[in-house]
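K.L.:
Pasting the sequence and the predicted model now:
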Amino acid sequence: MKYFVKISDDSRILLEDLNPDAEKTILFIHGWPLNHNIYEYQLNFFPDKGFRCVAVDLRGFGESDRPYSGYDYDSMAADIKKVIDVLKLDKVTLVGHSMGGALCIRYLSKYNNYKVSKLCLISPAAPSWVQMQDWPYGYTKEQVDGFINQSINDRPKLLNDISGLFFFQYTSPPMLNWFNNISLTASSWATSQCLNTLKTETLFNDIPKIKVPTLILHGVHDTVCPYEFAEYINKNIIESKLIPLQNSGHAGFIEEKEIVNNEILKFIEE
């Protein structure tokens, strides 16, 4: 079922809540510039395995309200906490892709791993999406400024270009159209402001604060969030496991969905 939860500034965010009577809960956090529908192949899998699946449309994306502000990591991490508190979730497996993975890291760091028993990161945009001193991976700030400028002036073309970068294997035109349509539901201001957040925020200090078992699934051909991101996270979370996805780019949960789903299932049930 779908329903809304009020967050800190009285905006409403949409939740898709499947199999709500199940004992164990997985909470899915999507990445930029997507919404919860991108987890279609997980939401068709895990409820049949006996899990409650709660998938969020972050503020400004999908069917959630579209406030003009609040697109920094702290504000969106607070939104995640509000969902957990309102739904009275406990011992949650938190799953985040790309920017959603970065938000999960900030949430666990800021709230001391509150109510989360396990973390799964799929191609996370962390520790830094942009290059900086002693961090030669990811985009340059100038490249991200170009994305922001294109978002303001020709957002459909930007999203079309980004869609192609997400996939390593051949992807059918209808799949790319579906992906683009999901991206276009986001507000223009959320799209550009989240790009600025990805450009300016880092998680080097947050990652060591994660104290729950962590599974990292990352496409070795990822050009949006290079594989070195996953290697860094794996080295800096004490109880973590890294599984390389050999035939995936940034959308491994689509390109190698069977492997991703089964590895998450094994991880939760360990």
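P.N.:
In hand now; what should we look at? Bear in mind the structure is a predicted one, so any value in this text is a computation, not a measurement.
K.L.:
CA only for contacts and neighbour counts going forward, please
P.N.:
Fine.
K.L.:
who's in contact with stretch 139-150?
P.N.:
By CA atoms under 8 Å, 6 or more residues apart in numbering, the surrounding residues in contact with stretch 139-150 are Trp129, Val130, Gln131, Met132, Lys157, Leu158, Ser192, Leu195, Asn196, Lys199.
K.L.:
got another, please set it beside the one above:
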Amino acid sequence: MTTIKTKDGTNIFFKDWGPKDGQPIVFSHGWPLTADAWDAQMVFFAGKGFRTIAHDRRSHGRSDQVWDNNTMDQYADDLAELIEQLNLNDVILVGHSTGGGEVTRYIGRHGTARVAKVALIGAVPPLMLKTEANPGGLPIDVFDGIRKGTFDNRAQFFKDLTIPFYGYNRDGAVVSEAVRDDFVRQGLMGGLKGELDSIRAFSESDFNDDLKKFDKPTLVLHGDDDQIVPIDASAHSTVKIVKHAVLKVYEGADHGLTVTHQDRFNADLLDFING
């Protein structure tokens, strides 16, 4: 397997497809998935001449399952080490859901010297948790429920989660049992401890200060029927902070729109990159 070793000794698995001299696109996946979630995008963009890279977050997929350091700061540092060890420049960062938080924290901690553009897809920033300062967020009970479901019966919880994740509970939705099974497959590749830690990382991390450091062209793309990361407390808030961010809303679209709206999403991301 292709891996890098981070400063704390963790092996991070990654895929590196397409021409090595192409402009790099680095994809960061959502919870509890893996780099495999980006396969269709990687093939599409590699076919357009881009170098496409996606990694398994620590404690997810084929990366090492670690007991400690499953935090948003460490995720961002791992992303930085991947970019630096591969000596990538003029990078297009694309993050979905938790991956959007990872990308945002990367910019907050490491800046944009190696970055050309940023795309946040159904992303968790600025803050998912409901607080006095963030009344539009989700109450802690929601995330406690995710923790309990993951701990009690991870396989069943992941299978059930696919229904709202892909909007399969909406009228007219075409349900793919294969997509549901693949979500569970990817989720079960990760370590339970790391996935539990990651719930806190994606729900309680405050990205407001990180977003203020964005100084590159930024696409914020979200479905307005996202049942996992509601649009009002995420995308609509992010574009108020990031100067010159472009907001693209998919009417009626779900959280897993990179799958359910795959061709449209690929085309829109390509337009943003080329624009």
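P.N.:
Arrived safely. None of the values given here were measured: they were computed from a predicted structure.
K.L.:
show me the contacts for the most centrally placed residue in the second structure.
P.N.:
Nearest to the geometric centre of the second structure sits Gly99, at 2.3 Å (CA atoms, centre = their mean). For Gly99 of the second structure, the contacting residues are Phe27, Ser28, His29, Gly30, Trp31, Ala123, by CA under 8 Å, 6+ apart.
K.L.:
again, but for Met189 of the second structure
P.N.:
His60, Gly61, Arg62.
K.L.:
Show me what it aligns to in the first structure.
P.N.:
Alignment note: Met189 of the second structure maps to Thr185 in the first structure; criterion TM-score structural alignment.
K.L.:
Then Ile163 of the second structure?
P.N.:
Checking with TM-score structural alignment, Ile163 of the second structure has Gly164 as its match.
K.L.:
May I ask which helix or strand encompasses its match?
P.N.:
helix 155-166 (DSSP states H and E).
K.L.:
Just give me the mean distance for that helix relative to the second structure.
P.N.:
With mean CA distance after the TM-score superposition for the first structure, helix 155-166 of the first structure departs from the second structure by a mean of 1.6 Å once superposed.
K.L.:
Check which residues of that helix are buried.
P.N.:
Within helix 155-166 of the first structure, the residues that qualify as buried are Arg155, Pro156, Leu158, Leu159, Asn160, Ile162, Ser163, Phe166, counting by 16 or more other CA atoms under 10 Å.
K.L.:
now stretch 9-26 of the first structure
P.N.:
For stretch 9-26 of the first structure, by 16+ other CA under 10 Å, it's Ser11, Arg12, Ile13, Leu14, Leu15, Glu16, Asp17, Leu18, Asn19, Lys24, Thr25, Ile26.
K.L.:
which outside residues touch that stretch?
P.N.:
1-7, 36, 43, 47, 50-59, 63-67, 89-95.
K.L.:
next one: stretch 217-229 of the second structure
P.N.:
Contacts for stretch 217-229 of the second structure (CA under 8 Å, 6+ apart): 97, 116-124, 128, 164-165, 167, 230-231, 235, 238-239, 242, 244-255, 257, 272.
K.L.:
Is the closest residue to the match of Ile163 of the second structure other than its chain neighbours in a helix, a strand, or coil?
P.N.:
Nearest non-adjacent residue to Gly164 of the first structure, counting by CA to CA, 6 or more residues apart in numbering: Leu176, 7.6 Å away. With DSSP: H, G, I helix; E, B strand; the rest coil as the basis, Leu176 of the first structure sits in helix.
K.L.:
Likewise for the one 10 residues further on?
P.N.:
Judged by three-state DSSP, the three-state class of Ala186 of the first structure is coil.
K.L.:
element containing Arg185 of the second structure, please.
P.N.:
Going by DSSP H and E, Arg185 of the second structure is part of helix 177-189.
K.L.:
I misspoke; the intended subject was Ile243 of the first structure.
P.N.:
Per DSSP H and E: strand 240-245 holds Ile243 of the first structure.
K.L.:
Give the aligned range of whatever helix or strand comes next after that strand in the second structure.
P.N.:
Downstream of strand 240-245 of the first structure, the first helix or strand assigned by DSSP H and E is helix 252-255. Mapping helix 252-255 of the first structure onto the second structure (TM-score structural alignment) gives residues 257-260.
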